[in-house]
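*Asks:* Predicted coordinates and the sequence they were generated for:
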Amino acid sequence: MHHARRPARRSVRTDAVSRSPLQALEESFLALSAAPCPLTLPAHLVYEAPEQSTLIVDQVRTRLAHPATAPGLREQTWREVVRRAQQLGWPWDTVAVAMTIPVLRRMLAHLARPSHLERAEVEQEALAAVATAVHTVDAGAADVGRELFSAANRAVYRLAYAARRQAAQETEPLAQEAEPRSVHPAWLAESAGPAGYRQAEQLIDTEGDIDEYAVLARAVQARAVDVDEARLIARTRLEGEPMQRLAAERGVSARQLYRHRAAAEQHLTAYLKTQMRQR
């Protein structure tokens, strides 16, 4: 049996709009632990001489991260969790990925993330890498857990590197331009990188008091971006709406919407550069 009864615990939060990808997964994992018949694993996986036969999965994860847990026990626990994920599917695939959350939090806290790369996007990239690795790693290998963490580590560093490289490429053509002056359209600094920041600043400085919505409106009129792209930029960059909310509203994944916005912002930056060359 994989389930055992436990005392009721506080209910988990279900407001999907305000949750980050890691928080959303954490709540799904805790729901499996807080169910009337919570999901369990054999206690001998994390204890040499357990006092009980089974442990609820969140208790196993806590013990897995404890310094006193022997490396051999950790290895056999990871092998069993991944084996169940591969052979049984849900909910064990959720459990396997959620078991990595404590390490992923520490990993992402030390990541040198470019300012224009949103944390939610990095979290989603890490979780996607782990979820893929769970189904492709050799469940009988000695370092299954390390393979999962390595997959996440490679994915987030590739993402951060690509973001830094893109920002550098955007900045390079403007290296000889004057330093930014008094106007600071921060929304473009975040969305289009340094290149878009300087182009927008100079455009606004040339034409006088133009707000960010006016810049977007002109870009739509010039067909540099379409109405949906302008609304996406405005709602997430100017109005601060969570990307997860818009993704649910549009019926797409947050990852897909991040990519859609990145493409729209590249078009917006190109439009601003064109405007500056014409002045």
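*Replies:* Yes, it's here.
*Asks:* okay, CA-based contacts and neighbour counts for the rest of this
*Replies:* Fine.
*Asks:* Can you show me the strands along the stretch 101-250 of the chain?
*Replies:* Secondary structure of the stretch 101-250 of the chain, counting by DSSP state E, counting those that start in this stretch: no strands present.
*Asks:* what ranges do the helices span in it?
*Replies:* 101-109, 119-136, 144-171, 186-207, 212-221, 227-233, 243-250 (DSSP state H, counting those that start in this stretch).
*Asks:* do you know which of these lies nearest His66?
*Replies:* Nearest to His66 among the helices of the stretch 101-250 of the chain is helix 101-109 (11.0 Å), distances taken as CA to CA.
*Asks:* Output the contacting helices and strands for the closest one.
*Replies:* Under the contact criterion of 3 or more CA pairs under 8 Å, 6 or more residues apart in numbering; DSSP states H and E, the helices and strands touching helix 101-109 comprise helix 119-136, helix 144-171.
*Asks:* Rebuild these as TSV, extending it with mean neighbour count.
*Replies:* What follows is those, written out as TSV (neighbours: other CA atoms under 10 Å):
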stretch	mean neighbour count
helix 119-136	20
helix 144-171	18
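*Asks:* second one coming, line it up with the first:
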Amino acid sequence: MAVRSRPLYSTSALQVAQYVFTRSAAEPTNLYLDGADLGADLPAGRLLLMPLRDLLLRPAVSLHTRDVVWRELIRRAREDHSSWLVAAIGMAMPGLRRAVRQLGTSWRSDRDDLESAVAEGFVSALRKVDLHDSSLCARLIDAGRKAGVRQAFQSAGVEAGSWAPFASRSPRPPWGHPDLVLADAVTAGVLSRSEAQLIGATRLEGLQVKDVAAWLGELPNTVAGRRRRAELRLRRAIQSGDLGLGEILQS
């Protein structure tokens, strides 16, 4: 029997938004824009949102036209926190899905949590983005991606059982699991909790240093240097026999 990678009924905010958008944007509907107000790149008249989304993905449509459309979508979403807010999420769904796929390459935790974090970051940015800016949709999607990075970083595999007082202990080497080696390193004072999270997120979960740095508000070189120093400390502890063997550090 095939194993489902996700529950049949997802609680992801993106899944819910896609479901509602698909049904509310189909005829008969009041969710449409007038092409006459959106510039010469788009046909005049009543434009349903799903066909409009397809049009905006075409290279022939200028960035200026896309921004005109998104300014109108954002205005309506700010005024209507139900239908038009869902419509805005649905219009950005291709980009939001792409962000989730990029983050989820090595994702080992709940996929719904990641999707919901991306959706929350998008909505939060929609409420405060400057409508005079350009590339509005890209800005909102990037905000969603950064929120996903935060979720992935916080949920990285270093949240091992040894944080709890009655946790299981790692088996004797050479069978030590990387998560447990990191947790033991924190317990032994070799690494700080934040250093273990950084190594776990970037080495085990596959997050990019630049993405973690963006969430932390630091330069990528600063974060990479901190990780390097922590890894050298961890390597020395493993080589000296203070910690069990792990497969964290790549030779």
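*Replies:* Received it, and whenever you're ready, just let me know what you need. Just so it is clear, the model here is predicted, and its values are computed rather than measured.
*Asks:* re earlier: okay, the helices and strands packed on helix 101-109 of the first structure in JSON lines with distance to Glu51 of the first structure next?
*Replies:* Putting these into JSON lines (distance: least, CA to CA, whole Å) gives the following:
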{"stretch": "helix 119-136", "distance to Glu51 of the first structure": "30"}
{"stretch": "helix 144-171", "distance to Glu51 of the first structure": "25"}
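*Asks:* Which among those is found nearest to Gln256 of the first structure?
*Replies:* Closest of these to Gln256 of the first structure is helix 119-136, at 10.2 Å (criterion: CA to CA).
*Asks:* can you tell me which residues contact Arg150 of the second structure?
*Replies:* Applying CA atoms under 8 Å, 6 or more residues apart in numbering, one finds that Arg150 of the second structure lies in contact with 212, 215.
*Asks:* What separation is there between the most centrally placed residue in the second structure and Val86 of the second structure?
*Replies:* For the second structure, the residue whose C-alpha lies nearest the mean C-alpha position (CA atoms, centre = their mean) is Gly148; its distance is 2.2 Å. Summarising the geometry, the distance separating Gly148 of the second structure from Val86 of the second structure, computed by CA to CA, to the nearest Å, is 19 Å.
*Asks:* can you check Thr29 of the second structure too?
*Replies:* When CA to CA is the yardstick, Thr29 of the second structure and Val86 of the second structure sit 14 Å from each other.
*Asks:* So which of the two has more stuff around it?
*Replies:* With neighbours defined as other CA atoms under 10 Å, Thr29 of the second structure and Val86 compare such that Val86 has more, 23 against 11.
*Asks:* Under the alignment, what does the more buried one map to in the first structure?
*Replies:* If you follow Val86 of the second structure across to the first structure using TM-score structural alignment, you land on Thr94.
*Asks:* Could you double-check that its match sits in contact with Phe29?
*Replies:* Yes - with contacts defined as CA atoms under 8 Å, Thr94 of the first structure counts as touching Phe29 at a distance of 6.9 Å.
*Asks:* And Ala133 of the first structure, how far from Ala163 of the first structure?
*Replies:* Separation of Ala133 of the first structure from Ala163 of the first structure (CA to CA) stands at 23 Å.
*Asks:* rewinding a little: between the helices and strands packed on helix 101-109 of the first structure, which one is nearest to Arg259 of the first structure?
*Replies:* When those are compared (using CA to CA), the closest one is helix 119-136, at 9.7 Å.
*Asks:* What span of the second structure is that closest one aligned with?
*Replies:* Under TM-score structural alignment, the alignment places helix 119-136 of the first structure onto residues 111-128 of the second structure.
*Asks:* One more: stretch 60-70 of the first structure?
*Replies:* When the second structure is aligned by TM-score structural alignment, the counterpart of stretch 60-70 of the first structure is residues 52-62.
*Asks:* Ok, stretch 207-226 of the first structure next?
*Replies:* The aligned range for stretch 207-226 of the first structure is empty, by TM-score structural alignment.
*Asks:* contacting residues for Glu115 of the second structure?
*Replies:* By CA under 8 Å, 6+ apart, the residues touching Glu115 of the second structure are 12-14, 100, 148.
*Asks:* what do you get if the cut-off is 6 Å, keeping everything else the same?
*Replies:* Residues touching Glu115 of the second structure, when contacts are defined by CA atoms under 6 Å, 6 or more residues apart in numbering, comprise 12, 14.
*Asks:* again, but for Ser82 of the second structure
*Replies:* The contact partners of Ser82 of the second structure, by CA under 6 Å, 6+ apart, come to none.
*Asks:* Right, I'll call it a day here.
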